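Novice: pasting the structure only:
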């Protein structure tokens, strides 16, 4: 009986997962422990670090968008390839997976999904417990320097010693070092550039009012003939918020070519200037003696309204009836057609994402295998796939990882 058990164990294939992030851990959590020896190699001192800090430490697990055709619209790169992936595992499946492991989730008003604990540790614990229960091995502070294909195996070289694998799952993220390793194995790399970043802007209108927000603004980049809308936030460095992050994601490669020097036009209230002019004149006719500083006409903070008056050099104590046509036009322009010069970017730390990575033409999206390397799987940010904020980048990881685990489990 003992001899039979030893023979059974000897037939188990060895899987090495390189990268202990969302994609790597979710793959491991869904692998069959009776068929495989699984080892996760993580170069940092702790696993799932990006999951930990995401969503301000709450972890935006996914997004409540349950139609794959709608879901792929949130991915500037990879949308065509992900359609088939999401038909097999989508946000509803992600929610079921965590909830059946005692991690209740909630859908917020903007459709972002978080654990009800508002703690990313709940998500981390669920995956770690699953991997631990399968008795898989997790090795931290192990940095892979090279992968060598040897007959039907892979030799994975690290400073801490070498590992041999029958199957490799590559979920490293998009660091230059990890991309170089996969390039040396024959894969084509699309040069990574930052995506999801904020705009550095120096302008008197934004000066000294960080924290001022707008529920729905419109941003255009005239030179690229592109625009986005959504919440907007004034920061110490310029502009942030979903509207900025979305346009930075969709135009990531073009903005890199511009070296992050370009002009934007902002409509802070998403209202046509003709409509603003009409509202203003109607208010002026009804309240001629009201001072302009106390005239609450548009959906902006008093702080921002008075900043416009300050920059336009309009006395806030001036009666609204006494405003000149030139002064009114200045106000309309600052509200609806304000041109701002962007001179650089700042990384959006919680959702640091890059556009670029392994060329998607070299991946079989039925199971996330390499078309170049046998028994070699890739998932996560190492691929040339990225999304806007809202839990979409994680969803790509969960879905890709699920496909990998299911494919391997059927071997």
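Specialist: Sure thing, it's come through. The model shown is predicted, which means the values in this text are computed figures rather than measured ones.

Novice: CA only for contacts and neighbour counts going forward, please
Specialist: Noted.

Novice: distance between the ends of stretch 295-313?
Specialist: One end of stretch 295-313 sits 16 Å from the other (CA to CA, to the nearest Å).

Novice: how far does that stretch sit from its chain's centre?
Specialist: 33 Å (CA atoms, centre = their mean, to the nearest Å).

Novice: try stretch 140-149
Specialist: Centre-to-centre, stretch 140-149 and its host chain are 26 Å apart (CA atoms, centre = their mean).

Novice: now do the helices in the stretch 151-300 of the chain.
Specialist: For the stretch 151-300 of the chain, the helices defined by DSSP state H, counting those that start in this stretch cover 176-184, 242-250, 252-257, 273-286.

Novice: can you redo those as a markdown table with distance to residue 74?
Specialist: Shown next, in a markdown table, are the helices of the stretch 151-300 of the chain (distance: least, CA to CA, whole Å):
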| stretch | distance to residue 74 |
| --- | --- |
| helix 176-184 | 24 |
| helix 242-250 | 9 |
| helix 252-257 | 14 |
| helix 273-286 | 29 |
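
Novice: other residues contacting the lengthiest helix in the chain?
Specialist: Taking DSSP state H as the criterion, the chain has its longest helix at helix 392-409. Residues from elsewhere that reach helix 392-409, judged by CA atoms under 8 Å, 6 or more residues apart in numbering: 22-24, 26-28, 30-32, 35, 61-63, 74-75, 82, 85-86, 88-91, 94, 366-369, 377, 379-380, 386-387.

Novice: mark which of the residues you listed are part of helices, please.
Specialist: 22, 23, 24, 26, 27, 28, 82, 85, 86, 88, 91, 94.

Novice: among the helices of the stretch 151-300 of the chain, which is the most enclosed?
Specialist: Mean neighbour count (mean count of other CA atoms under 10 Å) peaks for helix 242-250 among those, with a mean of 24.

Novice: so which residues make contact with stretch 329-344?
Specialist: Against stretch 329-344 from outside (CA under 8 Å, 6+ apart): 199-203, 259-273, 276-277, 308-309, 312.

Novice: residue 48 is in contact with residue 120, correct?
Specialist: No: contact criterion CA atoms under 8 Å: residue 120 and residue 48 do not qualify, at 9.9 Å.

Novice: here comes the other one, which I'd like you to weigh against the first:
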């Protein structure tokens, strides 16, 4: 008999187990993991450095980073958010550092630091971990206990926690128990683009504003209004990436799936200037430096390679001087700088961090304790829910918050002597 049985040996599962044990060391806790590997997403997060959370300390502002789940997480974030996770790790002697973009990492720059912390905590609290133990079925007995069947054995538990991530098998099982599963689609991906403008420019990053253009009217105007983003954009060997694109991919995950990842992307390379201001600066350059070659003297602070490509794609000769620039050429260049159109043809996974939009319908969850509205003593943490975030440590923060709140709920029920 287990007090707490957790399905899933990832970030949410381990954090739930450890917090249950910390708050009540007498609990009999077990984690079931279907594969051989534990904490696999923790291992690869942040390029192997483990981006544990993000330096956004206001719960309301923190919740705005979740395309799905922003309303539901506002309350839980008042219970346990970024500062609480940082304090928790500090108590576990894991020093952290905040990088310029707000991402928070262990000072060790190694995900193994977090993995070792979790595994050592499980050993300390005698938390049982079973690998290669995939769940085949589960049901509530007449005694109000959860019976969970795996291929080789069965478990009885007073409390059952699903922290199974984006497991289609578990979602199918839950659907059989009357849970509504929002069909999962990819989130956090980069755009595949073969455009002459960005060819051979991989590695260049630039602050931009982007939006989707849908001339075929395959999606609604309301959807289009939401498909806008700004921030650093990175040119890659296969197209476009960077925070600006990843944020857009997260917020537009369902729309892009609907479009089969074929659409037009409009890029404003100078989002802080109006079109008139862009034209004015070019006219000033033409008047003050008429004998300068356009291609050899970048405007607006652009990297030389990128500026040269703008000039070339505008049909302007590399030898042209500003004095030679016609009104038509200037207008073409200005349009390229402020409303450049790319044809997106497919997507690529962002590094190894595959994230899905989809999962258990949030309407069926009581977010005061991340518990099921359909069954007693049943909980959900992490990506098994229809919650996902933009890149930067936010998906982990959802896992930490869910795990903490679930543990607090379970332990509170124990202390109140309610049926356990």
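Specialist: Sure, I can see it. Not measured: the values here are computed from a predicted model.

Novice: right, so of the helices of the stretch 151-300 of the first structure, which gets closest to residue 233 of the first structure?
Specialist: helix 242-250 (8.5 Å; CA to CA).

Novice: give me the mean deviation of the closest one from the second structure.
Specialist: Taking mean CA distance after the TM-score superposition for the first structure, the mean distance separating helix 242-250 of the first structure from the aligned residues in the second structure is 0.9 Å.

Novice: which strands and helices sit next to that helix?
Specialist: strand 189-195, strand 197-201, strand 213-221, strand 226-234 (3 or more CA pairs under 8 Å, 6 or more residues apart in numbering; DSSP states H and E).

Novice: redo that, cut-off 7 Å
Specialist: strand 197-201, strand 226-234 (3 or more CA pairs under 7 Å, 6 or more residues apart in numbering; DSSP states H and E).

Novice: right, so the ones you listed: which one is the most enclosed?
Specialist: strand 197-201 (a mean of 24).

Novice: now, of the contacts of stretch 329-344 of the first structure, which are buried?
Specialist: For the contacts of stretch 329-344 of the first structure, a burial check counting by 16 or more other CA atoms under 10 Å picks out 199-202, 260, 262-270, 273, 276, 308-309.

Novice: mind checking which of the contacts of stretch 329-344 of the first structure are in strands?
Specialist: 199, 200, 201, 261, 262, 263, 264, 265, 266, 267 (DSSP state E).

Novice: check the offset of stretch 299-319 of the first structure from the chain's centre.
Specialist: For stretch 299-319 of the first structure, the distance to the chain centre is 36 Å (CA atoms, centre = their mean).

Novice: with stretch 395-413 of the second structure instead?
Specialist: Put simply, stretch 395-413 of the second structure sits 19 Å off its chain's centre (CA atoms, centre = their mean).

Novice: out of the helices of the stretch 151-300 of the first structure, which gets nearest to residue 128 of the first structure?
Specialist: Across those, closest to residue 128 of the first structure is helix 176-184 (CA to CA), at 23.5 Å.

Novice: spatially nearest residue to the residue of the second structure most remote from its centre, not counting backbone neighbours?
Specialist: Computed with CA atoms, centre = their mean, the residue of the second structure farthest from its C-alpha average is residue 291, at 49.0 Å. Spatial nearest neighbour of residue 291 of the second structure, chain neighbours left out: residue 321 (5.4 Å); criterion: CA to CA, 6 or more residues apart in numbering.

Novice: any idea how many residues pack against the counterpart of the one you found in the first structure?
Specialist: In the first structure, residue 321 of the second structure lines up with residue 319, judged by TM-score structural alignment. Using other CA atoms under 10 Å, residue 319 of the first structure is surrounded by 18 other residues.

Novice: list the contacts for residue 319 of the first structure?
Specialist: Residues near residue 319 of the first structure by CA atoms under 7 Å, 6 or more residues apart in numbering: 288, 289, 290, 291, 292.

Novice: next one: residue 308 of the first structure
Specialist: Per CA under 7 Å, 6+ apart, neighbours of residue 308 of the first structure: 205, 331, 334.

Novice: just checking, residue 377 of the second structure touches residue 157?
Specialist: No: at 9.5 Å, residue 377 of the second structure does not count as touching residue 157 under the criterion of CA atoms under 7 Å.

Novice: just tell me what residue 181 of the second structure corresponds to in the first structure.
Specialist: With TM-score structural alignment as the criterion, residue 181 of the second structure matches residue 189.

Novice: neighbours of the closest residue to its match other than its chain neighbours, just the number please.
Specialist: The shortest distance from residue 189 of the first structure to any non-neighbouring residue, by CA to CA, 6+ apart, is to residue 358 (4.6 Å). Residue 358 of the first structure has 25 neighbours, counted by other CA under 10 Å.

Novice: what does residue 358 of the first structure correspond to in the second structure?
Specialist: Under TM-score structural alignment, residue 358 of the first structure pairs with residue 360 in the second structure.

Novice: give me the mean deviation of the longest helix of the first structure from the second structure.
Specialist: Mean deviation for helix 392-409 of the first structure: 0.7 Å (mean CA distance after the TM-score superposition for the first structure).

Novice: that helix maps to which residues in the second structure?
Specialist: So helix 392-409 of the first structure sits over residues 394-411 in the second structure, by TM-score structural alignment.

Novice: hmm, back to that, my guess is the residue farthest from the centre of the second structure contacts residue 323, does it?
Specialist: Yes: between residue 291 of the second structure and residue 323 there is a contact at 6.3 Å, judged by CA under 7 Å.

Novice: about what we covered before: which of the contacts of residue 319 of the first structure count as buried?
Specialist: Looks like those have 288, 290, 291, 292 buried, using 16+ other CA under 10 Å.

Novice: what's near enough to touch the counterpart of the second one in the second structure?
Specialist: For residue 290 of the first structure, the aligned position in the second structure is occupied by residue 292, per TM-score structural alignment. Contacts here follow CA under 7 Å, 6+ apart; on that basis residue 292 of the second structure touches 321, 322.

Novice: gap between residue 292 of the second structure and residue 335 of the second structure?
Specialist: Counting by CA to CA, the gap from residue 292 of the second structure to residue 335 of the second structure is 22 Å.

Novice: please, which helix or strand holds residue 139 of the first structure?
Specialist: If you go by DSSP states H and E, residue 139 of the first structure is part of strand 137-140.

Novice: and what of residue 56 of the second structure?
Specialist: Using DSSP H and E, no element contains residue 56 of the second structure; it sits outside every helix and strand.
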